[in-house]
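Colleague: quick one: sequence plus predicted model below, questions after.
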Amino acid sequence: MTQSRASHILLADDDPQILRLFGTILAQEGYQVTSVNRGDAAIAKVRSEVFDLVLADLAMDPVGGLEILEATKRISPETLVVIITGQPSVESSVAALKKGAHDYVLKPVAREELLHLVGKAIELRRLGEERRRTVEALQEQKKQNVELRKDLEAKYALSNFLGKSPRMRQIYELLMEITRTDSTVLILGESGTGKGLVARTIHYNSTRREKPFIETNCTVYTESLLNSELFGHEKGAFTGAISQKKGRFELADGGTVFLDEIGDISPATQLMLLRFLQERRFERVGGEKTIEVDVRVIAATNKNLVESMEKGLFRNDLYYRLNVIPINLPPLRERVEDIPLLSMQFVERFAQKVGKPVRGFTPEAMEALSRYSWPGNIRELENVLERTIVLAKNELIGVDDLPVNLRKNLQPRSDVGLSLYEHERLYILKKLAECNWNKKLTASVLGINRSSLYSKLKRYGINPRSPERS
């Protein structure tokens, strides 16, 4: 049978008739054959070429089959070697097998015997090569998984949780406690405030970090599809269920399931989720087998669930099951002092991504960013700065580089409703931006010493970090 791949065989024998006979038989079967009549020539070939199999005569002078065997195993350990001899002995056969020979065969060798011997050896070589590639692939995958996990842990490290405002410092301290527990967490906040980031930060700093983190946006699916996504389904459970499917809870066993937009799920799904949170077990849609899993549940919503309960849209008992540890994320407009820090993070990220030498903002640009209300919160800030950096032409982003709707915020705002506290706080923020967040220079511009400035920064919850110096 002709081989689909021309396996390479080296024949080493000092008998020219054997070389011609074996070479002809093997070539007719589609093998690629290289023949040599000296042992030292065989070793040289092994050094310079790749062979699947070596057939070596035991008794050649001065270099025999055992020397070829030893050299081959040293140079190319995957290559199989068969020793052939017309002068068999127990000692030589034992020595050959101990040194790693695949087989030890006696001359004369009939055609069918030769083909059977070579076929088995080549198949074993192929299986060994497949196994080697599989092991290498698994090792590489394991290495990549370890590197990916390290990257994720670094990306979502608590130390990277940006925010120096009092509210964010409180949340940071809360997260440090939450990561030590397995309690259910409910994250509340407007769209774009970073609920997904908080959920991942909790997971990748918890004892579940090496297990899956699986996110589900509950608004993407219809009721029946969401139930199938969360709990899985059996074959034939509904039209289109052509095979069994594991749900998110089952796939995340040992890890964390993040349910985003939990306030939008239907009453039926609420009931199924409630039962799961109570018992930590479920049945797949259309199934009868009860499945138990160990997962942490983190839910998030931009809705007011208390109002939803009052209107009968959200179950009270489910709310209390989810609201074990609540986290209320403030909108960006309520943490203005964090805008410089967040903005610089985005500048560093996007400047590196697009290869632009952008390193910061002019004071006017930072003032515009700080004055804008950011209805889309951090997500809007991120998108605005990505676009701005892509189009930026200078090292410092100026106010003219920003979208028109942000430039409007440089117009003087009405003083109506602003307290003395707010006036001074905004004035200090403005001077900090003008001084590139250099506190020593800012104190000098304000006409106060650094101690007084630090007292005011503490009083107003301002703790800016300069791009270059603090």
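Modeller: Happy to help now that I have it. Numbering: from 1, shown residues only.

Colleague: C-alpha only now, for contacts and for neighbours.
Modeller: Noted.

Colleague: so which residue is smack in the middle of the chain?
Modeller: Centroid-nearest residue in the chain, with C-alpha atoms, centre = their mean: Leu148, separated by 4.4 Å.

Colleague: pretty sure Thr72 is in a strand, no?
Modeller: No - secondary structure of Thr72 (DSSP: H, G, I helix; E, B strand; the rest coil): helix, not part of a strand.

Colleague: helix, strand or coil for the residue nearest to the centre of the chain?
Modeller: helix.

Colleague: strands of the stretch 101-250 of the chain, start to end?
Modeller: Counting by DSSP state E, counting those that start in this stretch, the stretch 101-250 of the chain has these strands, from start to end: 103-106, 185-188, 213-217.

Colleague: for those, which one sits closest to Lys458?
Modeller: Nearest of these to Lys458, taken as C-alpha to C-alpha: strand 185-188 at 26.9 Å.

Colleague: buried residues, the host helix or strand of Lys353. List them.
Modeller: Using DSSP states H and E, Lys353 sits in helix 339-354. Using 16 or more other C-alpha atoms under 10 Å as the test for burial, helix 339-354 gives Ile339, Pro340, Leu341, Leu342, Ser343, Met344, Gln345, Phe346, Val347, Glu348, Phe350, Ala351.

Colleague: ok, and here's another one to check against it:
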Amino acid sequence: MDSIGLDELKTLIEINSRINSDYTDIDALLIYILKSAMRLVQCESSSLLLANKGDENLRFAVALGPKGDEAKNIPVGKNSIAGWVAANKHPLILNDVSGDSRFSDQVQNKTGYVSKTMIAVPLCVRNTCIGVIELINKAGGRNFNEHDLEILDMLCNQAAIAYENAASYQSAREKISVLQNNLSVSSEYHPFIAKSPAVLDLIKMIDEIAKTNLSVIITGESGVGKELFAEQIHLKSDRAKKPFIRVNCAALAPTLLESELFGHVKGAFTDAKTEHKGYFETADGGTIFLDEIGEMPLELQAKLLRVIQSKTFQKVGSSGTISVDVRIVAATNRDLEQMMNAQKFRSDLYFRLSGVPINVPPLRERKEDIPALAEFFMKKFSVETKKNFTGFSQPAMDALCSYYWPGNIRELENSVERACVLGRPPLINADDLRINTAATPSAGDVVNDMAAECVGDTGSDRSLKEAMNRFKRAYVLRILEETSWNKTKAGKILGIQRTYVSRLLNELHIRDEI
């Protein structure tokens, strides 16, 4: 066997220095390792495979050379050449690949690229194989030899350590991100401010629910605080130190939602320049909060159901499965039972999600909570506006307690914020609130107005769906008029993102009126 030359040794030292100092991004590190291996051994193509968590299979992390991108999405089983190398922690030199019983022509059949010769070396750290490097087709039609193996083995020893260090660094960054996210959740959180029996009962229910891993669905009008209840389920559970990931299903285009939820591999679609970790993978061990789940497309509902049932999913563009331990908390302001009847929401998904259903009542049905909530928001915005407000005048508090609050707590918060900005200490006055208490309907007025909006001039020959759409359109128009057609402000009151306001206007054919 030829000894390693001085130039080769210098190259190995240079590579070792770079992989242990220049790279903290795992994808960039793996590409550099593989390119370095090809430069040292001189071959046509190469691949770096990593061991899957939870099974004995491997997956392509990087594939370079002709047809490399096509090969990446092909699963690699334990009975393959790479699988044997990983299981036995022993390298192989094969100068007639097709004659080896472990050779699978799956990649060859799919890509058309013919593998003739191969050298495969395990990546091991502390006697654990974390992956395999394969170099394919020695340059010039030559055979691989023991000298190639010695060089590649030295590189792999250093590469495995560098990969573990980069993975540890990335894991630490993710843990810091989780801690920052959870700190943000707890710092943004205002304690359950409740005197009403309905909310006090919900708080007790949350304490019990948090002890379990049951899926939860939270229903209620926009602005009632559904996300706050979801956060508390997480913070009071054993998952509190793990991620709490918020996903607004209405804020993402249907074409992007699957990729955001489950991630994608490089090359999965035109703009997939790098591999992307989705929300479910990020939330592993913690809780994922799917807000506005009623806006999720039916096709994606089926994939979500599979995640709940099997606790596994596939990234977009990949055939490999990823296992996750995630608690799902969903929320909606829509009538999911009505959507099921209209075949717009899967009944099997609904029953899987509604292990424990929670309905948060609107603010007008728990007016006992208004004074304390208003006081909390006043203190918060007094600090932000640097004004020393000490309370509300009696007319102001009377106005708050008599108003209908169609936008619920979110609208109350906005009103108090506006009052703190415009008002003068020490007290917030009724005029500062800018709410039209004269327009607040009685319960009877609300019913009559809704009936009038839904039925219209045509009497009782209007279908339920048609009547509800008519009311929805009228309500959105009213909010737009109250906000001077400011979509951002309207979205806050409606409890939806500004981007969804535009979609809603299209659905309700309001655009021409803007």
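Modeller: Right, received. Where do you want to start? Treat the numbers as computed from the prediction; the structure is a model and nothing was measured.

Colleague: mean offset of the helix or strand that the helix holding Lys353 of the first structure is followed by relative to the second structure (after superposition)
Modeller: Using DSSP H and E, the helix or strand that directly follows helix 339-354 of the first structure along the chain is strand 360-361. By mean C-alpha distance after the TM-score superposition for the first structure, the fitted strand 360-361 of the first structure averages 0.8 Å away from its aligned residues in the second structure.

Colleague: for strand 360-361 of the first structure, the distance to its chain's centre please.
Modeller: Computed by C-alpha atoms, centre = their mean, to the nearest Å, the chain-centroid distance of strand 360-361 of the first structure equals 31 Å.

Colleague: same check on stretch 221-238 of the first structure?
Modeller: In terms of C-alpha atoms, centre = their mean, the centre of stretch 221-238 of the first structure is set 27 Å apart from its chain centre.

Colleague: can you check stretch 440-460 of the first structure too?
Modeller: 44 Å.

Colleague: residue range for that stretch in the second structure?
Modeller: Alignment of stretch 440-460 of the first structure against the second structure: no match, by TM-score structural alignment.

Colleague: again, but for stretch 228-236 of the first structure
Modeller: The aligned range for stretch 228-236 of the first structure in the second structure is 259-267, by TM-score structural alignment.

Colleague: ok, back up a step: among the strands of the stretch 101-250 of the first structure, which is the most enclosed?
Modeller: strand 185-188 (a mean of 24; mean count of other C-alpha atoms under 10 Å).

Colleague: what's the mean gap between that one and the aligned bit of the second structure?
Modeller: Superposed on the second structure, strand 185-188 of the first structure shows a mean distance to its aligned partners of 0.4 Å (mean C-alpha distance after the TM-score superposition for the first structure).

Colleague: which residues of the second structure does that strand align to?
Modeller: On the second structure, the counterpart of strand 185-188 of the first structure by TM-score structural alignment is residues 216-219.

Colleague: if we can go back for a sec, dump the strands of the stretch 101-250 of the first structure to CSV, plus distance to Leu332 of the first structure.
Modeller: Formatted as CSV, those follow (distance: least, C-alpha to C-alpha, whole Å):
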stretch, distance to Leu332 of the first structure
strand 103-106, 75
strand 185-188, 14
strand 213-217, 23
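
Colleague: right, so of the ones you listed, which gets closest to Lys142 of the first structure?
Modeller: strand 213-217 (17.6 Å).

Colleague: so what's the gap between the closest one and the chain middle?
Modeller: 14 Å.

Colleague: what packs against that strand?
Modeller: Strand 213-217 of the first structure makes packing contacts with strand 256-260 when contacts are defined by 3 or more C-alpha pairs under 8 Å, 6 or more residues apart in numbering; DSSP states H and E.

Colleague: find me the equivalent region of the strand it packs on in the second structure.
Modeller: Mapped onto the second structure using TM-score structural alignment, strand 256-260 of the first structure spans residues 287-291.

Colleague: on average, how far is the matching stretch from the matching bit in the first structure?
Modeller: Relative to the first structure, stretch 287-291 of the second structure is 0.6 Å off (mean C-alpha distance after the TM-score superposition for the first structure).

Colleague: what does that stretch rub up against?
Modeller: Contacts of stretch 287-291 of the second structure with the rest of the structure, by C-alpha atoms under 8 Å, 6 or more residues apart in numbering, involve 227, 230, 234, 239, 242-250, 279-280, 326-332.

Colleague: now, these that are in helices?
Modeller: Counted as lying in helices by DSSP state H, out of those, are Glu227, Ala230, His234, Tyr279, Phe280.

Colleague: so the second one touches Ile328, yeah?
Modeller: What that stands for is Ala230 of the second structure. No - between Ala230 of the second structure and Ile328 there is no contact under C-alpha atoms under 8 Å: 9.6 Å.

Colleague: so for the two, which sits in the more crowded spot?
Modeller: Comparing Ala230 of the second structure with Ile328 by neighbour count (other C-alpha atoms under 10 Å), the higher total belongs to Ala230, at 26 against 21.
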